[in-house]
Structures are given as structure tokens and as C-alpha cells.
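Visitor: Pasting the sequence and the predicted coordinates here, then a few questions.
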Amino acid sequence: MTSAASENSRNRADALPKSWNPGEVEGELYERWVAAGYFTADPASAGEPYSIVLPPPNVTGNLHMGHAFDHTLMDLLTRRKRMQGYEVLWLPGMDHAGIATQNIVEKQLAVDGKTKEDFGRELFIDKVWDWKRESGGSIQGQMRRLGDGVDWGRDRFTMDDGLSRAVQTIFKRLFDAGLIYRAERLVNWSPGLRTAISDIEVKYEDVEGELVSLRYGSLNDDEPHVIVATTRVETMLGDTAVAVHPDDERYRSLLGGTLYHPITGRQIPVVADDYVDPEFGSGAVKITPAHDPNDFEIGLRHDLPMPTIMDETGRITGTGTEFDGMDRFEARVMVRERLAREGRVVAEKRPYVHSVGHSERSGEPIEPRLSMQWWVKVESLAKAAGDAVRNGDTVIHPASQEPRWFAWVDDMHDWCISRQLWWGHRIPIWYGPEGEVVCVGPDEQAPEGYVQDPDVLDTWFSSGLWPFSTMGWPDATPELAKFYPTSVLVTGYDILFFWVARMMMFGMFVSGDPAIAAGKQPGSVQVPFRDVFLHGLIRDEFGRKYSKSKGIGIDPLTWIDEFGADATRFTLARGAQPGSDLSVGPPHVQASRNFVTKLFNATKFALMNGAAPGEIPVRDALTDADRWILDRLETVRAEVDSAFDRYEFGKGCEALYHFAWDELCDWYLELAKVQFAGADGSTAESDERAAHTRVVLGSVLDALLRMLHPVMPFVTETLWRAVTGGESVVIAQWPQATGIATDAAAARRIDDAQKLITEIRRFRSDQGLTDKQKVAARLVGIETADLTGLRAEIAALARLTEPSGGSGDFSATAAVEVRLSATTVTVELDTSGAVDLVAERRRLEKDLAAARKELDSTTAKLGNEAFLAKAPDEVVAKIRTRREVAESEVARIGARLEEIDKSAAK
């Protein structure tokens, strides 16, 4: 290395801040990257494409910790691929979130005593757009703070004109193919929102209710009657049968007959159905087909009437009883009280804890309700989605999630796609004055006098088109030709069915579309993504799922403000393993912040000592430490490449962390200090050795910072530019394999030196010696151990000095034997004058008393048969381990006290 290069390094070290303060630099760095166009994809590029579409967050809110997890992993993938020479598209966007968004705006209107009906549909939708324009930017701001390297020029929104055109196009194609139909079926109904909602918007909670046993039929024990139990007494107003198991002898005489309904007075049939469990309760169940999913299926099998007894707000209606007009919960009480007065309540169990579905948005219990809705016939679509995975066209990572995938797509029920809302994609169905039904495509007009269906589509319908609608489909665009199919979908395993399955179904449906097939190999299967990486849920450090409703929701900006984006991202990526949940909290992020600080300080130290990357000298000219760190770098590079290619982000981050902290900082930098200290101009050899070490150190830092960049973009950008003087690590080349054989001999010598230094340091610690106290020592056997070339490094790092007056007059007061790879080195030390033996004895005696107390305590517990019989195995195992440690400490401290006594006797 030239003196000019070293001087440049020192100047760049001076230009770095005194310490790393992420809040002062992250925003400026990010906007510089965007302005430079580093994240802008070029469809005309000759580079191999790599593309990811961002799972669109809801426009209604902010990014939560799950989003930060997702985004970190996607940014890691795309930054690395960009450095590997791929033409990368990471396409961002947001979902219009039909229910959530409309709910927010309606609540705002309610503050002024207004409803959406006061404005009408068009004006209300205008107000929603106004809200979106005012509030939609918060998520983008968070993404910038996190460091998302997305192509902002291609930002998409599911209600944009282009995406709306895609929705209308695929609806018509599905309709024309007979895959969309209208039918009265049971749905999840939210009375508060007055719409059907999807399964993913239903959250099940254990609630305390009551189980009421009711008597149907005659009150005379000698006449036909049955006992049924229910937690929803009010639904009996819609009962159209009582069902029993066909083999249940108790009710054989009732089959084919009818029973008196105690409220309506109707006679309802007794039917036999295998669904009924004869061992549960009385073995008889009431059947309310319009308000229970299982009852609905029984109603279909037995062709039962299906009266709907609640309106859209959850009020009883159409029963012809005194309960009409009552809220469902009020009716529950009033019906039970009437039945009790008539002697038909046989038993009540309160409280009765059972699982009840609640609307995620309104928080109320959902109501299974028979309703006329639009549906997608999924059988053929689901089969294609399943076959794509079976055939390997799409690969799920980890493979352990495949059974869940097949369980869903192989047994999928038709999908309710209509919602009774105003905000969303309007269903493109028009009705004529004589009941005609016309589906209108994006370039078509409805006949005059026709009226459009009032419902909108389920949000998941439009987001199911996301991989290709965002790239311009149904038009043939350069983006579709270059970047579709996408490379990988990164998302949590909890929405494998709700979102991933829908994208797969729609993607397979349009796979032969000319706009998508253009430029592709003829006959190739155009799945929406080649890989699906499913990560686990993110939990706090106590294993609880982050949840705002439970008071443990964390805004990622809280961690970014306190610890920086790099520390936040590294924490998330380090804990990411395919399919496994991640438990993290502030202590984990603080540890990552410490790592960022360690990296910053180490790099600044290297630069201050003139380190700079360059052409690596021939191996024979390098020290063992230089060769060892280069070999370790190459091994870690291979480990990181392998891990990241398999989506094992945690494994790759662990390898980088331990290399950077344990090997580069804790060992190589310390060894390099000896080389730098020896470069005092006294010999050309020592100066050349130091120059080589500066090149090696600079080159290792260059490669390490490039490998860390996808995980920790901000600090690595700052440090890499200081180390190399380059434009940006964002566009730097990913480290390549060197092809150089590993120097096993150098690795063995460094390993032996580390063991020797570690044992000497342990001895010094036992003696109570400080780092400032140097001890005279003689290393016996160092030549046999082939460590002569590392004598200076061993002495410096172990704080040893040569015996004064030569080794012949040296008198050792202590010795440490260290077994190395092929021999034993004995370290003879003269600690006289370095250790206060009286103070040391007092300290050791105090430690010995504590160790004996621990030994006595653990021995007593392990000798207590009553304790052993009750204590869990893991508790007993921990106590055994504690006893072993205590025994070891008693022996060690006792031996040291004997050494002190011998020294005192001399």
C-alpha cells in the first residue's frame, strides 16, 4: 500500500463523525439513493430480472412490526440481488382496505352527526378519496425511515385507474367462463358494518356466555319431546327442524314425525343426519339453516326451509312474534325468559366459556346469516394453484408449510366476493328493467336504463391480482415482459390461504393471457411467483404476539428513533427463520445497536491506521493472521450466500455477526495492532508487513460491509464509502469467490495462539491482574508448537514481557500448561510484585465461601427425594448443572489458594 492511500484512509477517518448517530444521517442517505435512481428498475436492461411486489399495506394505518419484518427481508433480498448484477424491481403500493377505510371516514362523519347516506354514494366516495390523499403518505414515510429500496416511480394503489381496469377485466372473464355466480348462501355478517366480511376479518375469542337446555315438543313426559342445548337462544326463532343421529335408538320413534316449536307454534320435522354426535349432550340439535354454517349444510341435505330472522343490523325480523324489532342480544334474554316462564328451560349453565367470532374492524360478534351474494367458483382455480406447487412451478419455503397449502386449496369452498359497501371496486354487473343481467367489461357500456349492482368487491379480489395488475395487465407492458412472473413472495404464514391462494388462483387463470405470455417461452407456466417464502409471526421477548388491542403493539419507528434503522433491521433479520415465529424486544435491538457501534468503531480504527482495500499481496508475503482472516472471510461469504439463497436469513446474519465481532474485531484487529506498532521504520520487513496488513484489513472490511449492506444499509453505506472512496455500496458488487485454497497451517497456528492467549488471560483474571500490569513470562515449547512467528502477538495480547536479565536467571512463581493441537506449551510466569497476595487471598476466600454455599445448597436439594419427585426434569437438570459448576469452582479456587501459600512461603 502506498503512503498516499494510507493518508487518504486517515483523512476519511477524520471525516467520519466521532460516534454513530443514525438519526443524523439516515434520512439524507436514503433521499440521496432515491435521487440517484438506484432503486429504479429498467425493463430494457439486459440484466437478469429479479422482482418482488410489496404485499400492499392497508392505506388506513401505519406499518406495524410485522410489516417491518416483511420489508426488512424483502429489502435484504433486493439489495443483495442488485449488488449481484440483477435488474431489480421492488414494486411498492397500498391496498384501499374497503371496510377499514369506509369505517374510518364514517366515524369522522359521525362526529358531526352525519352518515354516508346524508351525502349519497358519489359525494361520500369523494370524501374517502380526500381522506386517502391526506393520510396515505404516512406509510411511505415509514418505509423511507426503514430504508426500503423500492421503485417509488412505480408506486401503485388498488383503486388506481389501471388496477381498477384489471379488476373489471378479470371479473368479466371469470363471469363469462361461468366461474362467478350469484347465490343465497351463508356468510359472516357484521351487523355493525352491515356487510359480509371475509374469514380473515373474523377473530375468534373465548367469551363467557350461557348454555341453555330447552324442551321442544310436549311438556308431557309421555308425549314426543326432545331436549336441545344452545348458546344463542334467539336463533330458535328460525328453527326449521330438530336433528338426531340415524342410529340413535332413543329417537327412532320420532324420526319422520314433527315436534311442537315452543315459540312459533309450528310443527317442525325430526330428521336423521350423520353430522349429529349422539354422545354429545342429549344427542339432539336444533337446526337453524339461515344462521349457522353446519345447520345450513343440514338444511341443504334435507331440503329444509331457511328463513332469515335478522335484518342487516342484527334485529329480529319476520318471525311474527313479539320479539320482532328487538336487537339480537335483547331477544336472547327475552326469549329465554319466556321459555323459562313456560317451563321449557330445563337447565342453564353460567358462565359458559365458548369461542365466538368477532368482526376485526367493528369488534362485535359476527352473525352467520343467509344472504344473496356474489361468489367465485373455486374448484378448477384451486386445483391449478395446487398443481403449480405439486409440479414445482412455485416452490414454498419452508417445505414444511406445503401440507397446509394443500389442505386449503384441495378443500376450498366457493369464495364470497361481494361486500355491502360504497368504497371499493363496484361489481360490474348491471340489471335491466326486465331482470336482465349484463356483465360490463372495462371498454364497454351498460345498456341504457340498466342499473348497476350496488355492492363492491372484497378487497382480497383486487389484491389477488397484485403481482400482474401492478405491472400494467391487461395490457402487454415492458414490465410484464421483463419482471413477470415475480421471483419471490415474502409474507407471513398466517395469510397463506387468504392472500397467497387468491394470487395463485388468479395468476394461473390468466397464465396464458397474451399480455403475460408475450416474450416468454411458448408453453411455459406463468405462475405469479417462483418462490413463496413464509416467515413466522413476530412476538415480544416474552413470546406474546404483538397486538395493539392487547397493549403490546410496537410502532417500528419507536425502535428506529431509539436504536436506528440498522439495529432494528438486523434484529429482525437475525431472528428470521423459515416458518418459525420470532420473539424480540428492546434488549435484542440494543444488542444490535451495540453491534452497529462496534462495527463503526472498528472501521474508524482501521482507517486511522491507514487500512485501505487494494490488491492482496501474494500469500507467502502475508502473516498467519492475514491469511487466516482472508480464509475466514471466504468461508463466511460462502455460508452467507448459501443461507440467503435458502431464505435462512437468521443463519446468514449470525455468520456475519460472529465473524465481524468475534474474529475480525476481537482477534484480527488486536493482532493487526502488533503489526502496526512494529512499523516504526526500524526495518523494511516490519514496515512491509504492516503495509500488507493494512491492505488485508481494508479489503476484509470492504467485503464485510458489502455483505452486511442488505441488512444494515445506512451504517454500511457511510463506512464503505469511507473505506473505499466509492460512490455507493448500494451499487457495489457483491463479494465473489476467490478460488484460493485455504491455508490450513496458518489457521491451526492462529487457533493455537488464540487458545494460548485465552488461557493466559484466564489465569491473569484469576490472579486479579489488570490489563495494565505486564507479567514476565517464559513460553516453553513454543518452538515445537510452531508458534515462534506469533511470539510477539502472543506476548502483546497476553500482556507478557521478556524475563529481565535473560531467561537463565528467570524464577517462575506460577505456571500454566496449555494443550494445543499437537503439543503442550507451558507458560512460566513471575507474578511476584504484580499480585497483592494478602488481598488476593481475601478475595479468593470470599469466593470460596460462596462456592461452598452453592455446593451445599444444590447437594441438599438433589438429596431431597420429595423435591426430586415433584420438581420438573428441567429444574432438576439446572440444579445438577449448578452443582457441577460449584464443584469446579471449589476445586479451582482451592488450587489457587495453595499456589498463593507456596509463593508466600518462598
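Guide: All right, it came through fine. All figures in this text were calculated on a predicted structure; none of them were measured in a lab. Numbers count the residues shown, from 1 in each chain.

Visitor: okay, CA-based contacts and neighbour counts for the rest of this
Guide: Will do.

Visitor: what about the strands in the stretch 451-600 of the chain?
Guide: 451-452, 456-457, 486-492, 529-535, 538-539, 582-583 (DSSP state E, counting those that start in this stretch).

Visitor: chain center to stretch 835-844, what's the gap?
Guide: The chain centroid and the centroid of stretch 835-844 are separated by 52 Å under Cα atoms, centre = their mean, to the nearest Å.

Visitor: Kindly report the same for stretch 101-113.
Guide: Averaged C-alpha coordinates place stretch 101-113 at 33 Å from its chain's average position (Cα atoms, centre = their mean).

Visitor: go on, stretch 266-283?
Guide: Its chain's C-alpha centre and that of stretch 266-283 lie 45 Å apart, by Cα atoms, centre = their mean.

Visitor: ok, back up a step: looking at the strands of the stretch 451-600 of the chain, spot the one closest to residue 366.
Guide: strand 456-457 (19.4 Å; Cα to Cα).

Visitor: Which other helices and strands does the closest one contact?
Guide: The contact analysis (3 or more Cα pairs under 8 Å, 6 or more residues apart in numbering; DSSP states H and E) places strand 456-457 against strand 418-419.

Visitor: What lies in contact with the strand it packs on?
Guide: Here strand 418-419 makes contact (Cα atoms under 8 Å, 6 or more residues apart in numbering) with 195-197, 373-375, 427, 455-458.

Visitor: Put this next to the first one:
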Amino acid sequence: MELAKSFEPADIERRWYPEWEARGYFGAGLDADNKEAFCILLPPPNVTGTLHMGHGFNQAIMDALTRYHRMRGDNTLWQPGTDHAGIATQIVVERQLDAQDISRHQLGREKFLEKVWEWKAFSGDTITRQMRRLGTSPDWSRERFTMDAGLSRTVTETFVRLYREGLIYRGKRLVNWDPELHTAVSDLEVVSEEEDGFMWHICYPLADGSGSLTVATTRPETMLGDTAVMVHPEDERYRHLLGKKVKLPLCDREIPIIADAYVDLAFGTGCVKVTPAHDFNDYAVGLRHQLPMINVLTLDGRIIDADSDPNYSKLKYGQAGFVETTATGDFPEAAIPEKYRGMDRFDARNAIVIDLQAMGFLVKTDKHKLKVPRGDRTGVVIEPMLTDQWFVAMSKPTADGSSIAGKALACVASGEIRFFPENWINTYNQWLNNIQDWCISRQLWWGHQIPAWYGEAGQIFVAHDEPEARAMAAEQGYGGALTRDPDVLDTWYSSALWPFSTLDWTPQWPAETNPALDLYLPSTVLVTGFDIIFFWVARMVMMTRHITGKIPFRHVYVHGLIRDAEGQKMSKSKGNVLDPIDLIDGIGLDALIEKRISGLMNPKQAEQIEKRTRKEFPTGIPAFGTDALRFTFLSLASPGRDIKFDLSRCEGYRNFCNKLWNASRFVLMHTADQDLGLTDGTPDLSFADQWIVSKLQRTEIEIAQHFADYRFDLLARAVYEFIWDEFCDWYVELAKVQLQHGSGAELRATRRTLARVLETVLRLAHPLLPFITEELWQVVAPIAGCKTQASVMLAAYPQAQAEKLDPASEARVQQLKNLAYACRNLRGEMNLSPALRVPLLVSGERQSLLGFAPYLKALCKLSEVQIVDDLPGGASAPIAIVGETRLMLQVQIDLAVECERLDKEIARLQGEISKARAKLANASFVARAPAPVVEQERQRLNDFVATLEQLEPQRQRLRRN
């Protein structure tokens, strides 16, 4: 196999990935005798479209870990799969139908679900194609989907089990409600951003006519459901009013004044209206004080008509706790004024404000910034709503006395599960210590339908299937019709089972044999963003521990989120989204613009996005190839929360790949069909050969530690610095000298070192750069006598050999480097052309300098190196000192011309320093300019000062001459 003259990533990627997959290299190891096992779970992407930069970043990390452990000989499984993404996928398909003027209700549930499955097949294939383009190596034969038959059985089994254990129940509680989708949504699907609004101050008259209280609200329409006004128990202004009542404006009823520590003494008037059925904090207050809970909104966000709406209900506290009542006669004090019934919530808000003002109840209106919760899929304002839902009890004691949440806390407290970085433990613990029961039902059609059947009188039969439900009903003496619950389970419920459902868990395990489950539960590490610690990570721990008795994973590596170069979140509306495949293949400007604005309905927004894109990518995006993109992702994986993605880094790492390619061509040029002394035993290595071998061992030690610590940024840097700096920039240049001047044995030793070190480097870098390393290894490994496997991904990962560490050779090469740096600085100070070869005079320890001379001559473009006892006195040329060694370039210079040049440069630098100091001394500039601009100015000042400090001594030497 010959090596092409230039690195062309597209051809290499197109050739190698199908080869790897066809040969089964990604398959899970199932060798029970090998006790070392590595397993990683793919956070299943939603089948709603295509992968984004966050997926690419996350998967680059996972693939690096997987390839690393596979090469170490571990049983290795990267478990792939996709998530059905209930709400997101249903919205996509409904919008497709809307474009054809068809609603899902016209199709009916069965036909609609057929359409969704068609979309899933299309989208799922797109995602797996993209993953292959990213070079990922999961075991595709084990690919799972959250609604596969096997995973669906696990969902049903766990639901039935938890219900029968009393840990799943049905009840009317407050949830996030999307009035457009007509379903409950999770906190993750609610985005709260600051918006302009108003704070209305409303007068609530005391029922006894002795005065009034003023409350403030941003949602005056909810006052129709107020059931109390609360003040702080320590607020002296209102203590005498506790126990009294106020008249609720616009409504013919009275509500009590209560005391609760939730009230902020310092905010507003210190009086707060309580609407338990439409505010989460008020709901908690309502529970504490046993207040009625009055629902004033319909499911589509209109003011409810209690006399006609079948969904109308109230919760009233009785002897048995809160009970639901639907008859208006049972709760006459909850009556809603007729004029508002049926109005849209925001229209009702305007009408209520007008009426309050007309009746003298509106004290004042202030502009106010407030956090508005909106559905991330629909953009509509989310309403807290009392609805019938299914819940998992998070804090209820289980059979062993601990709660589901308590078990999850204990897993981390005991050290069974570790977080990287450790500070994320605090986030995990905080959420679990304050956890509420988990709402797991959704009013959708796409998803796992809840396995519950209802009798005509509301009896509930939870079973694995309808025949079992009928049998249960018969045992209880009920023989009437059964109706299955139409709701589906929250997507996060099936995702919480991912660690064991993907491994084909059954209730009979571990008695029933399952090699994959035995080996890979718990998995080794979960790689995830910090934004889903609550929603996914904690729930996997809770469910896996309770259902299987095992932990789901030993380590949780939490990474930041990819943002653009300015630190902005990537979003379609901002027009700053990048598709990882576009960075691999490249994309023209017009195609990029069209991609970014497609689907946007706002022409002005599209115009702004086009303008931004033309400025940011005037010629489009060049093709960087998969390896350069992956290496960029890994180099950015620092412990911070946000990761700024700068396209220039992709360009830098594409150049890095070119550097490795060209270095490999050099090695092959000097080793192919040459005698490398592979059968000669231990070669007689030069100090330079010994140095590079020793540095390689240190790099291998460093890389092993970075893999263990999940510090992929440091890992990438270690690989980069060894390949670019040590091997390509230094050893290759030193080897050129040895190849030119060495004897037969020395030549063989140098060739052998070049080939062996390069072959090791390719194995070392393979998890990060899979394609280029495979292509090069196939050519280099046979020459180095190291091709024992068909692929580099099956070859052994390099392990450091302590006996090859050589501090003496490392110190000697460092001394050579220092001399070369000094010599190059002298050339720079004297402004010598790179093409000009000049002699070097050097004094110091003669024996060492004799060994260094041929290398210095080549490295510093010298005509000769003269070792002298002392440098000539009175020389006008600058002198460099390195330890006990003194260096001077023997160059005749025109003193007058050189002095004039230095004077001009010094004067220029002094002027620039004065201007920079004046700018930084200007308080207005420092305060108003963007922080990066101020920092850039400080850096310019430091650079000018450093350059001046180099030139002034040189000018003084010339002045003395």
C-alpha cells in the first residue's frame, strides 16, 4: 500500500469506515474469563431530525474512550440507540400533516402512529449515517430504540412492579401544562427567559370594612382562583389581621388572611395572593394550610365555564385530605364571574385589569422584568395546571425502608458512583434532596401507552396486558367494559431504564443467563452534559438501583455545552447553528445560508441571519475532515460549563493532520526497503534516539492519567505536543543529521527509531484521530515490524516502559534545544535572512559542544560551528549566554546602519507603549470597552515592553563599540 502525496481525508474516511464495520471490529466483547470490561451508553438522540454539534462533541469523547479500551484488550461495548422523544417527534409529524391540512384526530390514533413510525425509520437512519461519518465505533448489531418490543416489555414490567409496590399512583396534582399541545411537560421542556411585562398592584378590601391590603401580581387573571392572602408571620404590620378575611375583587366571595414564611418581607407590600391551582409555590402553601384549590383555566388556556366544561374540577380539603369535587353546587364559593368565562387567558387579563381600574381596585401598574416559562417546542406560555396524572413516589419508603431518591443519594455518598468533575455531586444531591414526585404521564399518542385499564365506575386495573387486566377485574367481581388509559409515559421514563433495558433485562435475571448484562451492568462511565443531571442521570440511578439492585454506571463524566465563538447558545433562531457534517465535508456560502434560514417564517430574522453568515463565513466553510473536527472537540473538553467553538481551531488541527502525514512520508522515504536492524537485538542508539524514546514513555504515562481523569483537553494537548513539537519539529530534524552523517549501525538505529516511534505514535493517537492513523499505520507498521493485527484499532495500546526512561538524554537534548533557541534569537536580533548561512562562534564545555555542532549547524542554518576558548573581545555582534556557554554569530555589520535601525525601532516601541499606557489609564475606556478588547490592549503593552527589553541591551553594546 503506497502513501499518497497529500492527505485527503474524504477518500480515507469513505474507505475505512465500511471496512471496519464489515469486519465486525465494533462488536462487543463477551469473554467472561477476561474480567476487565468497559461499557459506555450512548445518550440516545431523539428521532426528530439530525445530529448537532453537541452530539458530535459528546460522541467524539465516547468514541475516544471506546477505542482506547478496545485497544487495551478489555471486553468493550459502546451501546448505541435512539429515543422516541414523545413530544418532539409527535410535533414534527403533526406539522407535516398540517402542511397537508390533515389533523391527527382526522387520521385516528392507529393511522397517526403509522405515520410516526415512517418518520422514525427515516430520521433514525439519518442519525446513524451521521454517526458513521463522525467515525464512531458502537456495536451497531446491538442498536436499540426506546420503543423496540424488548424495551417496551421492560417499560411495562417496571410500571406494573412499581404500581404494585405502591410507588406509582394516579392523582390530581399541579404540573407544567402546554395549552397548545394539551399535555403535561417536564421541566426540561420549559424554557424560562426574561421578558418585559407588568406588575399590577391590586386592592383587596377587608371583609369587615376596616381597611384593605394591596397585593401585586404579574398574572391578574389567576386572581379568579385566589383562596387566601398571605403575609409573613413576623411582619408586625399585618399581625393583627391574621384570621380575618378580605373580599376578592370581581368575585362574590371572601378569602382568609394567613401567615406563611414563604413571603419575602422585603419585597413589595409584604402581601401575596395565593392561587394554589395555578402556581407551584402557592400550591405548596395551599397544601400546608389546607386551602381549596380552584382551577380557573381550561386545557387550552381559556377561563373555565364551571357549568359546562367536563374538565372543571376543584380540590377541597376534607376529613380524608384533599378530595376532588366536580359539581358546582358542592363548592359555590368557587364560582367564576360569567363575563370572563370562555375568554382566552390573555384577553381575560386585559379585561380584568380594565374592570379593576373601573371599580377602583387597581392601585398602580409598574413595568416589570419577569421570567416567563414557555414550551421549548411550541413557544407558548406554560401554565401550572391541576390535572389527573400518573406519578412515581420519590420519597416514599420502599420494602427495604429507603426511598427511590434515598437509594440514588446513597450510591454517590458511598463512592459507588463518582462524578468527574466532583463539584457536580452538589447539583445531583441538591436536586434529589428537594425532589418532588415525578409526573410520568403525557397526553400524547406517540409513546409507551400506560398499562392501566378503567372500569365504568373509575376502577383502576394495572396489568401487563388487557387479558391480565380482565382477569384482575373478574377477581374483584367486576365484569363490565374496560377502557385503556389513553395517555403515554414521559419519554424520560423509558430513558431512565436505558442502562439495563438495552442489555435485554428480564425479571428473571440474574438467575436467567445473560452474558452482556453480567459483564456490562454497571457500565463504566456515562458521558453527558450538565443540563440533564436532573432529568436523566439521577433517574437512571434511581430506577436501575431499585429495579435491578445494581448501579447503572460507576463514573459520570459531565462536560460543558458547545456554544459559538462569542459564547452564545447555538440556536436556529440566532442563525449560529453549525452542522458537524458541514465541517467535515465543507459547505458553500449560499448553501449554508439556505440551510440556516430554511423553515423560518420571519423574513426580518432570515435577513439578519443571512447578514451574519456572510460576515462570519464570506467563502463558506472549508472541508476539515472528521479527524480534525474530532480533535477539535476533544481539545475543547475542559471542565467548564460552556465551551466556545472556534472554527479556527479546526483549521489548526487540519494542519496538524497534514503535519503528521508529511512526517510519515519522510519516515517512509528513509525506512522503506532499508535495513532497520530489526533482527540485530538492542540497537546502539544516539542520545537523540534515546531522548525521543524516553519522551514517548513520559507521554504514554501522561496520556494514561488523562484518560483515567477524563481530561480530554489535556489528553489532546499531550498528543499534539509530542507529535508536532517533539517528534516532527525536533526529532525528525535531528534524525536528518544522523541520516546524513551516521555510520551503518547508527543509520540502522535512527531508521529503526523513526519507524518504531511513529508506529507507536499512530497507536497512541488512534482513539482521537481514527482515520489518518489507520491509513498511516497500515503502511508504517509492516516496515517497523509491528503489524500483528489487521487494523490499528485492534493493535495494543502503548503502555509506558519505565526502563526506557532516560533523564540524561532528556537533559542533553534540552541543552541542545536551549542553544538552538539562543542561536535563532541571535539571528532574529540581527535581522538576518533565513536563507543566509553564517558561522557561529561558541565557547563552553568542548566535548558536549563537539557533539552538538552538527545538529546546531543544521537546526540554525549555519555555515559552520567554531568552538573557541573565548569569544573575541570588542565584537559588535550580540552575544547569547546559555548557562556556561556563550554564543556569537560571526557577521560583519555596519555599526552606523544597525544603530540607526535599532534607534528607530526603539523609538517606535516607546511610542506604542506610551499610547497603550494612556489608553489603559483612561478609566472610561477600561469600564466601557468589552473585556476582550481591554485584555487585548494589556497584552499589546506587555509585548511591546518585552521587545523593548530585548533591543535596549543590544543597542547599548553597539554604542560601546
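Guide: Here it is on my side, so go on. Fair warning: this is a prediction, and the values are worked out from it, not measured in the lab.

Visitor: any idea which of the contacts of strand 418-419 of the first structure is the one closest to residue 109 of the first structure?
Guide: Of these, the one sitting nearest to residue 109 of the first structure (Cα to Cα) turns out to be residue 195, at 18.9 Å.

Visitor: who's in contact with that closest one?
Guide: Residue 195 of the first structure sits next to 189, 312, 419-421 when contact means Cα under 8 Å, 6+ apart.

Visitor: For the buried ones among those, write the corresponding ChimeraX selection.
Guide: Those of those that count as buried under 16 or more other Cα atoms under 10 Å are selected in ChimeraX with:
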select :189,312,419,420,421
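
Visitor: quick one, strands of the stretch 801-906 of the first structure?
Guide: 814-819, 824-830.

Visitor: just the stretch 251-400 of the first structure next, same as before
Guide: Counting by DSSP E, counting those that start in this stretch, the strands of the stretch 251-400 of the first structure are 258-260, 267-272, 284-287, 345-359, 367-376, 395-397.

Visitor: so where is the last one in the second structure?
Guide: It refers to strand 395-397 of the first structure. Mapped onto the second structure using TM-score structural alignment, strand 395-397 of the first structure spans residues 418-420.

Visitor: Comparing that stretch with the first structure, how large is the average distance?
Guide: Taken over the aligned residues, the distance from stretch 418-420 of the second structure to the first structure averages 1.4 Å (mean Cα distance after the TM-score superposition for the first structure).

Visitor: quick one: contacts of that stretch?
Guide: Stretch 418-420 of the second structure has contacts (Cα under 8 Å, 6+ apart) with 412, 425, 554-558, 709-710.

Visitor: From these, keep the buried residues only.
Guide: Looks like the contacts of stretch 418-420 of the second structure have 412, 425, 554-558, 710 buried, using 16+ other Cα under 10 Å.

Visitor: Output the residues you listed as CSV; include the columns distance to residue 829 of the second structure.
Guide: Below are those laid out as CSV (distance: Cα to Cα, whole Å):
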residue, distance to residue 829 of the second structure
412, 59
425, 54
554, 57
555, 53
556, 52
557, 49
558, 48
710, 43
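
Visitor: what would the strands of the stretch 451-600 of the first structure look like in CSV with distance to residue 222 of the first structure?
Guide: Listed next are the strands of the stretch 451-600 of the first structure as CSV, based on distance: least, Cα to Cα, whole Å:
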stretch, distance to residue 222 of the first structure
strand 451-452, 58
strand 456-457, 55
strand 486-492, 59
strand 529-535, 61
strand 538-539, 59
strand 582-583, 62
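
Visitor: Looking at those, which is nearest to residue 277 of the first structure?
Guide: Of all the strands of the stretch 451-600 of the first structure, strand 486-492 sits nearest to residue 277 of the first structure, with 36.3 Å by Cα to Cα.

Visitor: Test my guess that residue 617 of the first structure contacts residue 694.
Guide: No: between residue 617 of the first structure and residue 694 there is no contact under Cα atoms under 8 Å: 11.0 Å.

Visitor: the more surrounded of those two?
Guide: residue 694 (27 against 14; other Cα atoms under 10 Å).

Visitor: Which residue in the second structure aligns with the more buried one?
Guide: By TM-score structural alignment, residue 694 of the first structure lines up with residue 751 in the second structure.

Visitor: residue contacts, that match?
Guide: 667, 670-671, 675-676.

Visitor: hmm, which two among the residues you listed are most spread apart?
Guide: Most distant of the contacts of residue 751 of the second structure, by Cα to Cα, are 667 and 675, 13.2 Å apart.

Visitor: which of the buried ones among the contacts of stretch 418-420 of the second structure lies closest to residue 843 of the second structure?
Guide: residue 710 (47.7 Å).

Visitor: What's that closest one aligned with over in the first structure?
Guide: By TM-score structural alignment, residue 710 of the second structure lines up with residue 647.

Visitor: From residue 804 of the first structure, how far off is its match?
Guide: 58 Å (Cα to Cα, to the nearest Å).

Visitor: With residue 181 of the first structure instead?
Guide: 97 Å.

Visitor: Settle it for me: which of those two has more neighbours?
Guide: Between residue 181 of the first structure and residue 804, counted using other Cα under 10 Å, residue 181 has the larger neighbour count: 14 against 11.

Visitor: Now the more buried one: which helix or strand?
Guide: Per DSSP states H and E, residue 181 of the first structure falls inside strand 180-190.

Visitor: In the second structure, what range does that strand match?
Guide: Using TM-score structural alignment, the partner range for strand 180-190 of the first structure is residues 168-178.

Visitor: With the first structure overlaid, how far apart is the matching stretch on average?
Guide: Mean deviation for stretch 168-178 of the second structure: 0.5 Å (mean Cα distance after the TM-score superposition for the first structure).

Visitor: Return the distance of that stretch from the chain's centre.
Guide: 30 Å.

Visitor: Please apply the same query to stretch 570-585 of the second structure.
Guide: 15 Å.

Visitor: Pull out the buried positions in it.
Guide: Applying 16+ other Cα under 10 Å to stretch 570-585 of the second structure flags 570, 572, 574-585 as buried.
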